[in-house]
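**Student:** Predicted model and sequence below, questions to follow.
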Amino acid sequence: MQNHIFRPIPSLGSLPEPANKEERLKIIIANLEKHNETVRSSILEEARMKLHSLHDEAAYSSEMDVDSIEHPDNTLLIANLNAPYVETSGDPCAKAGSPLPPPDPYIRQVPVPPVLAMAQEAIQQLEAYDKHAKETRDYYVTALERMRGARSETAMQGEGIRDPRRRPTT
């Protein structure tokens, strides 16, 4: 994920100098959001490239093995899948009235197809990055909210309006 995050941050050189700290925080937040979109796009682009290379490999290997593929007769399977389901019959493999037994711990699970594994990896990377980016963005958003709150408090005091959260001083 490092190759996605460590990208050049959009330049602030073309922007005018901020008038105050609040404007500066707004520019920082906007710049962070641009960078976040770039990182997310990079993660998705890498997943697409892996998917295309997987499809290219599968196409190449299928061209090589076309004559050796045996095509099983699936007519019995299709007939069983099309059989009508009777509500009272339940699970045809389970004994009547008994719960399903736990799976054998020594049975090996079918591996996840490579396409799904790539999708899961990309989603995990996006979630991890989003968590990191949210923490960073929230820091600046909180600072901006504090600054706006302090500014509105000062404006209310300047107009003689008392903040109901503060106790009067004697």
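**Tutor:** The structure has been received and is ready for your questions. Since we're looking at a predicted model, the values are computed, not measured.
**Student:** For the rest of this, base every contact and every neighbour count on C-alpha atoms.
**Tutor:** Fine.
**Student:** Give me the number of neighbouring residues for Ser62.
**Tutor:** The tally of other residues near Ser62 (other Cα atoms under 10 Å) stands at 13.
**Student:** right, I mislabeled it, should have said Leu77
**Tutor:** 9.
**Student:** could you list every residue that touches it?
**Tutor:** Listed by Cα atoms under 8 Å, 6 or more residues apart in numbering, Leu77 has no contact partners.
**Student:** Check Lys131 too.
**Tutor:** Per Cα under 8 Å, 6+ apart, neighbours of Lys131: none.
**Student:** can you check Ile43 too?
**Tutor:** By Cα under 8 Å, 6+ apart, the neighbours of Ile43 are Met1, His4, Ala122, Gln125, Leu126.
**Student:** Please compare the first structure with the one that follows:
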Amino acid sequence: MNAEEMRLIQAPLKDRYRADPKAGLVTLRAKGALDSAAIACKVETGRALAVAGLHPATGGSGAELCSGDMLLEALVACAGVTLKAVATSMGVTLRAGEVTAEGDLDFRGTLGVAKDAPVGFADIRLKFELDTDAPQDQLDTLLKLTERYCVVLQTLRQSPKIEAKLMRA
């Protein structure tokens, strides 16, 4: 897809959202079922069933997906797609590229071993390695716009209000 093709696809959407701001509000959903036999949760991805379990550092077998890995994978996916869309819009040619996310966890917090150890990622590093001839000023703009428009990155940076409820089935 080139910049013009992308503009043709997105223009009517942008016009609609400008005319009716509520049309741009979409609720995404994720759903999972607790595994009755294992410490795992079966998450419906829309394409396949992803089974998440404990990370080996918390006693898991490693056979199931780790939700922390899934969070980083979501960040990589969103950042990669956003970067490609922004590069396309800017006319920046990318011959190849790699997106990497790393996050530091202290499992003492998750396991309740140390009350001073945080539960969750302490630091996350997102890195892009691109094969391109674009000048540095364009790459700086590409990174800035990718950061600005990446939904997962912005969600992590600006933690939304999250409500948790427990109900009987």
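**Tutor:** Nice, thanks for sending it over. Small disclaimer: the values here were computed from a predicted structure and weren't measured.
**Student:** Need the TM-score between these chains.
**Tutor:** Once superposed, the chains reach a TM-score of 0.27 (TM-score structural alignment, normalised by the length of structure 2), with 71 aligned residues with a Cα RMSD of 4.9 Å.
**Student:** got a winner among the contacts of Ile43 of structure 1 for most neighbours?
**Tutor:** Ala122 (20 neighbours).
**Student:** how about that one, secondary structure?
**Tutor:** helix (DSSP: H, G, I helix; E, B strand; the rest coil).
**Student:** ok, so what distance separates Gln10 of structure 2 from Leu75 of structure 2?
**Tutor:** 23 Å (Cα to Cα, to the nearest Å).
**Student:** between those two, who's got more neighbours?
**Tutor:** Legend: neighbour count by other Cα under 10 Å for Gln10 of structure 2 and Leu75, higher for Leu75 (23 against 12).
**Student:** for structure 2, what spans make up the helices?
**Tutor:** Assigned by DSSP state H, structure 2 shows helices spanning 3-19, 67-90, 107-110, 136-149, 151-157.
**Student:** before we move on, what about structure 1?
**Tutor:** 2-5, 21-64, 75-81, 114-158.
**Student:** What about Gly158 of structure 1, how many residues nearby?
**Tutor:** 10.
**Student:** ugh, typo on my part, it should be Thr88 of structure 2
**Tutor:** Thr88 of structure 2, neighbours per other Cα under 10 Å, totals 19.
**Student:** Hmm, Val81 and it touching each other?
**Tutor:** No. Using Cα atoms under 8 Å as the test, Thr88 of structure 2 is too far from Val81 to be in contact (10.5 Å).
**Student:** May I see the buried residues of stretch 141-156 of structure 1?
**Tutor:** Within stretch 141-156 of structure 1, the residues scored as buried using 16 or more other Cα atoms under 10 Å are Val141, Leu144.
**Student:** Oh, that last question was meant for stretch 139-155 of structure 2, not what I typed.
**Tutor:** Quick answer for stretch 139-155 of structure 2 (16+ other Cα under 10 Å): Leu139, Leu142, Leu143, Thr146, Glu147, Tyr149, Cys150, Val151, Val152, Leu153.
**Student:** any idea how far Ile9 of structure 2 is from the nearest residue to the fifth one once chain neighbours are set aside?
**Tutor:** For Glu147 of structure 2, the nearest residue in space outside its immediate sequence neighbours is Leu153; the separation is 6.8 Å by Cα to Cα, 6 or more residues apart in numbering. As defined by Cα to Cα, Leu153 of structure 2 lies at a distance of 24 Å from Ile9 of structure 2.
**Student:** ditto for Val51 of structure 2
**Tutor:** Distance from Val51 of structure 2 to Ile9 of structure 2, by Cα to Cα: 35 Å.
**Student:** of those two, who's got more company?
**Tutor:** Just comparing Val51 of structure 2 and Ile9: by other Cα under 10 Å the higher neighbour count belongs to Val51, 20 against 10.
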